[in-house]
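1. mind looking at a prediction? Sequence and model below.
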Amino acid sequence: MILSDSRGVLVRAIDAVNDALIVIVTYNSEPNLPTILETIEGWVSVEHRRCAVVLDNSSSMVIRSGIERLSSADHHLGTVMYIANPNNEGFSYGVNIAVNRAESCWSRFGRIVLINPDVSAEPGVVLELARRVQASNDIGVAGAFLRTGEGRQDNGCARRKWNRRRLFADVSGARALVRVLGTDSRNIEAEVEETDVDIVSGALMCIRRDIFAEGLDTRLPMYLEDQEICLRSKRAGRRVVSFSDISAIHGGGESRVSARDRARPLRCLELAEAPTMIMRDWDGYSVVSIKAVIATAALVRASLAVPLFGVMVAQSRRLRDPLAYLAYNLHLTVWLVRWSIFADPMREERLTLSEYFDVDARMGLNRG
């Protein structure tokens, strides 16, 4: 029997004890519905002691009807939950709601698996990732090897933690500068099946339940939580591991694509807010020194964008795309410099997506 409450939650009662929970947070993800359904179908049917919850931040009837159809199948009874979230307050906030609601229905899980709607993985891939975390008590967080649609390694699937030189290279838009600056790249190339790393991607991540604890970090609505949960695992004495032989395809950029009108604030969140918080938490960097790096690198970004604009015009003899490129980078430079002057990343309270986009709260950074 389907139970429904006033918040749009569809729940199937379950009596069995559960091993692991897949959490999928969606937003304007209708094109990804076939992938979402395939992921859930493989997960809950391969081993019945595993459940799935989909939290939809856009309350899409297409997503809802698709999950309802799947959950109504006899062999899926009691394993699938749909949550229509009326307010999109960000990824980490959505994950925490989903886990809390699922565990209030099904009791506590041993592992939490996060998978983005734009990640395409064979059912056995997700199961194997969860199995390895279960089998190795010293692993707190694990991630799969993610590939782009073109077959390249996804930049976020195996990372080193930030330092000032890596941050400078990323903010300037010239990642190759890390070699000149005498430090390793932030991204780690997969060379062995099991690699200890600092950070794995939240796009496909398995977290031991005691590390997940009260939930993901919600001080920022996105871009911080995967870094912080990996730091949490290391501080608890457990490893963070990337498995290169467990592979999936990641569409990538879903957060910015589904909110194009907020692309620059999200980029600022990714390049400034999240790195500042995690660098302060992880290695005790001073906020002033990080802000100085960000502001300087932003000015370098602008200085590089101008000659590149000329090259693009000369090569294409068109103005539209080069002008868009130049405008984007100049706007982003202004935003990052203003953030470095006015922002206060020292706060500890939760910040939702709507609060982040608020004009007054963000010092006008979301204008233009």
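-> All right, it came through fine.

2. C-alpha from now on. contacts and neighbour counts both.
-> Noted.

3. which residues touch Asn116?
-> Taking Cα atoms under 8 Å, 6 or more residues apart in numbering, we find Asn116 in contact with Ile24, Val25, Thr26, Gly202, Ala203, Leu204.

4. in strands, which of the residues you listed fall?
-> When DSSP state E defines the strands, the subset of these inside them is Ile24, Val25, Thr26, Leu204.

5. find the nearest non-adjacent residue to the third one, please.
-> Which is Thr26. Setting aside the residues directly before and after it, Thr26 is nearest to Asp56 in space (Cα to Cα, 6 or more residues apart in numbering), at 4.7 Å.

6. contacting residues around the one you found?
-> Applying Cα under 8 Å, 6+ apart as the definition, the contact partners of Asp56 turn out to be Val25, Thr26, Tyr27, Ile63, Tyr82, Ile83, Ala84, Asn85.

7. quick one: which of these has the most company?
-> Thr26 (28 neighbours; other Cα atoms under 10 Å).

8. next up, identify which helix or strand Ile249 is on.
-> Here Ile249 is covered by strand 239-250, with elements defined by DSSP states H and E.

9. number of residues surrounding Arg260?
-> When counting by other Cα under 10 Å, one arrives at 10 neighbours for Arg260.

10. just Asp226 next, same as before
-> Neighbour count for Asp226, taken as other Cα under 10 Å: 20.

11. so how far is Gly124 from it?
-> For Asp226, the distance to Gly124 (Cα to Cα, to the nearest Å) stands at 23 Å.

12. check it against this one:
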Amino acid sequence: MSRPVLDAAGPVVVLVVTWNSAPVLPGFLDALPAGMKGLDWRLVVADNASSDDTVAVVRAHAPEATVVETGRNGGYAFGVNAALRAAAPEEGGYRAVLVCNPDVRMAEGCAAALVEALGAPLPDGSRVGVSVPLLYEEDGSLVHSLRRKPSLTRALGEAVVGNRRAGRFLRWSELVTTPAAYTGRTCADWATGALMALSRECVDACGPWDESFFLYSEETEYCLRARDLGFATRLEPAARATHLGGDSRVSPRLWSLLVANRVRLYRRRHGLAATAAFRGAVLLRELSRAALGREPARAAVGALLRGPQSPHEV
């Protein structure tokens, strides 16, 4: 699928991973032409064995799209990699990749602003390899999508103070809540993966997404890996989108997976003693919320106490 070319550097691949996404896909596809305005683009959808009409919806609403039926629900990174493989053989390659959740609604010109931001040199010698938009909830409220890298002090700050209040301080939360951070082109260690543009150079340097993370922390791992290779993640405030998601806030299963994968990722980059301390700080946070009767926190406590069970758990 493509639109008139304003930049001859190659098309932008719009990459979407779906799993039982039929209810949200029509809105995503309807918003896509305006969101991609000004770019030559094509759509690649990797479907992880949906049991609903997801594939039929894509083929009806976007007949020119490339649909990859992966055959199983192997997780988000698994789907991303399947879509990237499908995009790679195209003659001439591609300029950039736009990784999207199907419950994202891009504002007009969103993608062009994100892609234009890629490759910009930064004072520390790195370049922008990942650009992200301002994200909004369905009610219009701003999503705090920027994040700092995980650390023990940040896990403790979130446990004691709460991530939103602690987010105003550099050392005390992964979540960035400082208002000024969302008014300009702010670099972050990583960002929410609902919508992100990746330069071709970044994709080539980083290689496949880490499929050991079934869901959650895969974008964290990818952004941190990109940063290690000299590709920064930066907010582009000229790009805007609405995100309809939020299941992890209410689903015990999803929340426990999110929390467990935070510890798994930390363990990848730190020693056993540091990881034990980090796990303890995360456990303290979830215990305090479980004591208030929050079922997702209770599920997270169980996952943390069980320890490593499978590639999909801590």
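-> Yep, it's here. Everything numeric in this text was worked out from a predicted model, so none of it was measured.

13. follow-up on the earlier one: what range does the strand holding Ile249 of structure 1 cover in structure 2?
-> Following TM-score structural alignment, the aligned partner range for strand 239-250 of structure 1 in structure 2 is 232-243.

14. pick the one among the contacts of Asp56 of structure 1 closest to Asp19 of structure 1.
-> The closest of the contacts of Asp56 of structure 1 to Asp19 of structure 1 turns out to be Tyr82 (Cα to Cα; 19.0 Å).

15. show me where the stretch 1-150 of structure 2 has helices.
-> Along the stretch 1-150 of structure 2, the segments classed as helices by DSSP state H, counting those that start in this stretch run 25-35, 54-61, 76-87, 110-117.

16. quick one: the ones you listed as a markdown table, columns for distance to His312 of structure 2 too.
-> Converted to a markdown table, these look like this (distance: least, Cα to Cα, whole Å):
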| stretch | distance to His312 of structure 2 |
| --- | --- |
| helix 25-35 | 26 |
| helix 54-61 | 24 |
| helix 76-87 | 12 |
| helix 110-117 | 31 |
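
17. most tightly surrounded among these?
-> helix 110-117 (a mean of 24; mean count of other Cα atoms under 10 Å).

18. need the longest helix for structure 1.
-> Scanning structure 1 for the longest helix, with DSSP state H as the assignment, gives helix 287-316.

19. list the helices and strands it packs on?
-> Counting contacts by 3 or more Cα pairs under 8 Å, 6 or more residues apart in numbering; DSSP states H and E, the secondary-structure elements packed against helix 287-316 of structure 1 are helix 164-172, helix 274-283, helix 320-342.

20. let's have those in JSON lines, adding distance to Ser289 of structure 1 and mean neighbour count.
-> Written out in JSON lines, the entries for those read as follows (distance: least, Cα to Cα, whole Å; neighbours: other Cα atoms under 10 Å):
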{"stretch": "helix 164-172", "distance to Ser289 of structure 1": "9", "mean neighbour count": "23"}
{"stretch": "helix 274-283", "distance to Ser289 of structure 1": "10", "mean neighbour count": "19"}
{"stretch": "helix 320-342", "distance to Ser289 of structure 1": "10", "mean neighbour count": "18"}
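
21. now these as JSON lines including distance to Ile36 of structure 1?
-> Conversion of those to JSON lines gives the following (distance: least, Cα to Cα, whole Å):
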{"stretch": "helix 164-172", "distance to Ile36 of structure 1": "32"}
{"stretch": "helix 274-283", "distance to Ile36 of structure 1": "28"}
{"stretch": "helix 320-342", "distance to Ile36 of structure 1": "33"}
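
22. out of those, the one nearest Glu47 of structure 1 is which?
-> Taking Cα to Cα as the measure, these were each checked against Glu47 of structure 1, and helix 274-283 came out nearest at 36.5 Å.

23. what about that closest one, distance to the chain center?
-> Using Cα atoms, centre = their mean, to the nearest Å, we find the averaged C-alpha position of helix 274-283 of structure 1 to lie 16 Å away from the chain's own average C-alpha position.

24. tell me the contacts of the residue nearest the centre of structure 2?
-> With the centre of structure 2 defined as its mean C-alpha position, the nearest residue by Cα atoms, centre = their mean is Gly193, 1.2 Å away. In this structure, Gly193 of structure 2 makes contact with Val99, Cys100, Glu219, judged by Cα under 8 Å, 6+ apart.

25. and it, how far from Val17 of structure 2?
-> From Gly193 of structure 2 to Val17 of structure 2 the distance is 12 Å (Cα to Cα).

26. now do the shared contacts for those two.
-> If you check Gly193 of structure 2 and Val17 against Cα under 8 Å, 6+ apart, the residues they both contact are Cys100.

27. could you measure the counterpart of Leu265 of structure 2 in structure 1 against Ala190 of structure 1, distance?
-> Leu265 of structure 2 is assigned Met277 in structure 1 as its aligned equivalent, the criterion being TM-score structural alignment. From Met277 of structure 1 over to Ala190 of structure 1 the distance is 27 Å, taken as Cα to Cα.

28. hang on, Val23 of structure 1 packs against Ile115?
-> Yes: when contacts are counted by Cα atoms under 8 Å, Val23 of structure 1 is listed as touching Ile115 (6.4 Å).

29. circling back to that earlier point, and the residue nearest to the centre of structure 2? What does it align with in structure 1?
-> Matched to structure 1 by TM-score structural alignment, Gly193 of structure 2 sits across from Gly202.

30. repeat that for Gly302 of structure 2.
-> Under the alignment by TM-score structural alignment, Gly302 of structure 2 pairs with Val334 in structure 1.

31. from Ser247 of structure 1, how far off is that match?
-> In this structure, Val334 of structure 1 and Ser247 of structure 1 are separated by 38 Å, where distance is defined by Cα to Cα.

32. on that earlier part again, what about the match of Gly193 of structure 2, distance to Val288 of structure 1?
-> Per Cα to Cα, Gly202 of structure 1 is found 28 Å from Val288 of structure 1.

33. just tell me what Tyr82 of structure 1 corresponds to in structure 2.
-> For Tyr82 of structure 1, the equivalent position in structure 2 is taken to be Val67, counting by TM-score structural alignment.

34. ok, the nearest residue to its match once chain neighbours are set aside - how many residues close by?
-> With Cα to Cα, 6+ apart as the measure, Val45 is the residue that lies nearest to Val67 of structure 2, at 4.9 Å, once sequence neighbours are left out. Using other Cα under 10 Å as the criterion, Val45 of structure 2 is surrounded by 25 other residues.
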